[in-house]
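Q: what follows is a predicted structure for the sequence shown.
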Amino acid sequence: MSIKRALLWVAFWTGMALLFCMGIYFWPAKEIATLFHIGTYSWNGKEYALQFLGGYIIEQSLSVDNLFLFLLIFSSFKIPASFQRRILNYGIIGAVILRLIFIVVGVAAVRRFHWILYIFGVLLIYSGIKMFVKEEKTPDFNADHFIFRLLGKVIPVSATLTDEKFFVRKNRLLYATPLLAILILIECSDILFAIDSIPAIFSITTNAFIVYTSNIFAILGLRSLYFVLERLHNAFRYVKYGVALILVFTGVKLAVLYFKIEISLGLSIAIIFATLVLSILVSVLLPQREL
């Protein structure tokens, strides 16, 4: 996918998310309640729209770091670009399903055990600080990776790629190709990513509908965003620090609830958005210098 086409798709999915946000804002709740004779139906469009926007910005911000990991995985295993698209497509489908499970379980846990938000807050602060101070190291991805060994215990794994296939038959035996192992590796990294991103959105809202839809709209644009970062990743070298600060902020926002301190939704969105934009600007203005 060319950089121009990728940018157009990123703009398209961002536009769709904003249209959905507007739909939430202007949702005719009263008219629907009257039409279906629902006397108790209520819908705070302005509040829900802000929550969706905040969740979407958080998810998009945090996904950048995850996409860098995807880039490392693909480059380490020398996966052709045409094969990357197939893996990303299946990865997105898997992410949609896994996020639904995580969000349903997470929302249920928060509603039953409200104090779990404080734990999420502490974990997010820890993750953010760790990301900020941890020295950048290239992960060790090779054919001896534990995913390959684990998959090999279930089904034989062929040594070479066979077109875009996940499975291939050799001498009447079914083999998994390395592409399947890499897909599993991508899904595992997304699970780890969700451990940070979903609690971060809980700092904005615990409404399952808002959490899930903001996640889905962010996920839908991931493939296009990946191909943008693939070509411009050096221009986003300091975004990592912005993501770390966002994690710390969302963690603090959750943690201070223990002291009955609540940071407003509008202020939260402004801080998160400003942090992301500032990290991008610093990356652009200081491309060859260390902070």
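A: Nice, I can see it.
Q: all contacts plus neighbour counts: C-alpha atoms, from now on.
A: Noted.
Q: which residue of the chain lies farthest from its centroid?
A: residue 171 (40.7 Å; C-alpha atoms, centre = their mean).
Q: give the contact list for it.
A: Contact analysis of residue 171 by C-alpha atoms under 8 Å, 6 or more residues apart in numbering lists nothing.
Q: my guess is residue 265 contacts residue 53, does it?
A: No: counting by C-alpha atoms under 8 Å, residue 265 does not reach residue 53; the two are 10.1 Å apart.
Q: presented hereafter is structure B, for comparison with structure A:
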Amino acid sequence: MTWWLSTVAVVIALLVLDFVVASRRPHHVGMREAAIWSTFYIAIAILFGIFFWVVAGSQQGTEYFTGYVVEKSLSVDNLFVFVIIMAKFSVPDVLQQRVLLFGIAAALVLRVIFIALGAAALSAFSWVFVIFGLFLIYTAVQLYRHRDEDPEAGDNPVLRWVQNHLPATDDYQGTKLVVRQNGRRVITPLFIVFVAIASTDVLFALDSIPAVFGITRDPFIVFAANAFALLGLRALYFLIHGLLDRLVYLSTGLSVILGFIGVKLILTFLHEDVNEAIPHVPTEVSLVVILGVLAVTTVASLLRVRSHPEERAHAGRVLGGEHDRAPQRSAGDR
């Protein structure tokens, strides 16, 4: 309980710090500022991991660092989608920090809920490992199949409903979400962006939580890995905004990682509940495999773009496809 209370307090303090920094003076974030804040948050995550390793033991420490690497790599895909949402809705530079912070806060809340549900399910039914594993394998296959596509608004039923049923202004109204226009209350594009970010976070939580449960069963480690991976997203967004387009094999690499963890989850169930002779993948091996895939993915991407500079990376899609895209009405059509 002490670990939980102290870690939650640190996470909340860092989140408040982020809100204060971003809200005090809305502005465009430059590379230098983004690099400083990114280094700060990564350093905090590493220092926490070292302290946790010393106090809790090498096994728990390895599980934390492996979970952190998994969540950090998946969070880069989050950034891809955030970039797409920002561009689609033409979010002004001065509002982008606020949108990112809302997305991070929403993601943290959703992950806490999914962690609690996942831990309870795994504690009650060991076969949930198989369900999680199959879901990750399915996600990996879909992500690989649609690796050259980007998510569409038509994939998101919540956003589609909001756009089709709620009247909206054509332009942003500062930081306001709802304004009065012609005697009635209408939403602003910022409200729609918040809905897009929050509903997208739900989809990311559905694969990131089972993925980290494939590394450890400890709900605290799952929470800590998620929280520290998400906290630095605001700064990381501005730091690697330009680099994202060059990671042309990122979706392929993430699909390999998700598929690997999915198989690991199924092997864990078979090893513990069917036959101990069935091999079990140690956490140390998982860490090496995941880091190796990320390294190969990054190097291969940069080499590919160097020889084919016209290529651009895509976030990949799990839901929908080219033939499923539904036409969307713009705010001016209402």
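A: Perfect, thanks for sending it. Since the structure is predicted, the reported quantities are computational estimates derived from the model, not experimental observations.
Q: tm score of chain vs chain?
A: In this superposition the chains share a TM-score of 0.87, using TM-score structural alignment, normalised by the length of the first structure; 272 aligned residues with a C-alpha RMSD of 2.1 Å.
Q: just how off-centre is stretch 148-168 of the second structure within its chain?
A: 19 Å (C-alpha atoms, centre = their mean, to the nearest Å).
Q: before we move on, what about stretch 189-206 of the second structure?
A: That offset, for stretch 189-206 of the second structure, works out to 11 Å (C-alpha atoms, centre = their mean).
Q: can you check stretch 6-15 of the second structure too?
A: 19 Å.
Q: which residues in the first structure does that stretch match up with?
A: Mapped onto the first structure using TM-score structural alignment, stretch 6-15 of the second structure spans no residues at all.
Q: repeat that for stretch 223-241 of the second structure.
A: Going by TM-score structural alignment: stretch 223-241 of the second structure matches residues 212-230.
Q: just the helices in the stretch 201-334 of the second structure please.
A: 219-231, 233-239, 241-244, 250-273, 283-307 (DSSP state H, counting those that start in this stretch).
Q: mean deviation, the helix or strand hosting residue 82 of the second structure versus the first structure?
A: Per DSSP states H and E: residue 82 of the second structure is located in helix 58-88. Superposing on the first structure and averaging over aligned pairs (mean C-alpha distance after the TM-score superposition for the first structure), helix 58-88 of the second structure comes out at 1.0 Å.
Q: would you mark the buried spots in that helix?
A: Neighbour counts over helix 58-88 of the second structure (16 or more other C-alpha atoms under 10 Å) mark 60-86 as buried.
Q: also stretch 267-278 of the first structure?
A: In stretch 267-278 of the first structure, counting by 16+ other C-alpha under 10 Å, buried: 268, 269, 272, 273, 275, 276.
Q: can you tell me what residue 268 of the second structure aligns to in the first structure?
A: So, by TM-score structural alignment, residue 268 of the second structure is matched to residue 257.
Q: how close does its match get to residue 200 of the first structure?
A: Applying C-alpha to C-alpha, to the nearest Å, the value for residue 257 of the first structure to residue 200 of the first structure is 14 Å.
Q: those two: which is more packed in?
A: Between residue 257 of the first structure and residue 200, counted using other C-alpha atoms under 10 Å, the more crowded position is residue 200 (28 against 16).
Q: ok, the nearest residue to that one once chain neighbours are set aside - how many residues close by?
A: Nearest non-adjacent residue to residue 200 of the first structure, counting by C-alpha to C-alpha, 6 or more residues apart in numbering: residue 250, 5.6 Å away. Number of residues near residue 250 of the first structure (other C-alpha under 10 Å) recorded here: 27.
Q: residues in contact with residue 250 of the first structure?
A: 121, 124, 125, 200, 201, 203.
Q: repeat that for 10 Å
A: Residues in contact with residue 250 of the first structure (C-alpha atoms under 10 Å, 6 or more residues apart in numbering) are 58, 120-122, 124-125, 128, 197, 199-204, 263, 268, 272.
Q: for the residues you listed, which ChimeraX command selects only the ones that are buried?
A: The buried residues among these can be selected in ChimeraX (16+ other C-alpha under 10 Å) with this line:
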select :58,120,121,122,124,125,128,197,199,200,201,202,203,204,263,268,272
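Q: re the thing from before, which neighbours do residue 257 and residue 200 of the first structure have in common?
A: Shared contacts of residue 257 of the first structure and residue 200, defined by C-alpha under 10 Å, 6+ apart, comprise 117, 121.
Q: I figured residue 237 of the second structure hits residue 38, correct?
A: Yes: applying C-alpha atoms under 10 Å as the test, residue 237 of the second structure and residue 38 come out as touching, 9.3 Å apart.
Q: just to revisit the earlier point, in the first structure, what residues pair with the helix holding residue 82 of the second structure?
A: Aligned by TM-score structural alignment, helix 58-88 of the second structure falls on residues 46-76 of the first structure.
Q: with stretch 250-259 of the second structure instead?
A: Going by TM-score structural alignment: stretch 250-259 of the second structure matches residues 239-248.
Q: before we move on, what about stretch 199-209 of the second structure?
A: The aligned range for stretch 199-209 of the second structure is 188-198, by TM-score structural alignment.
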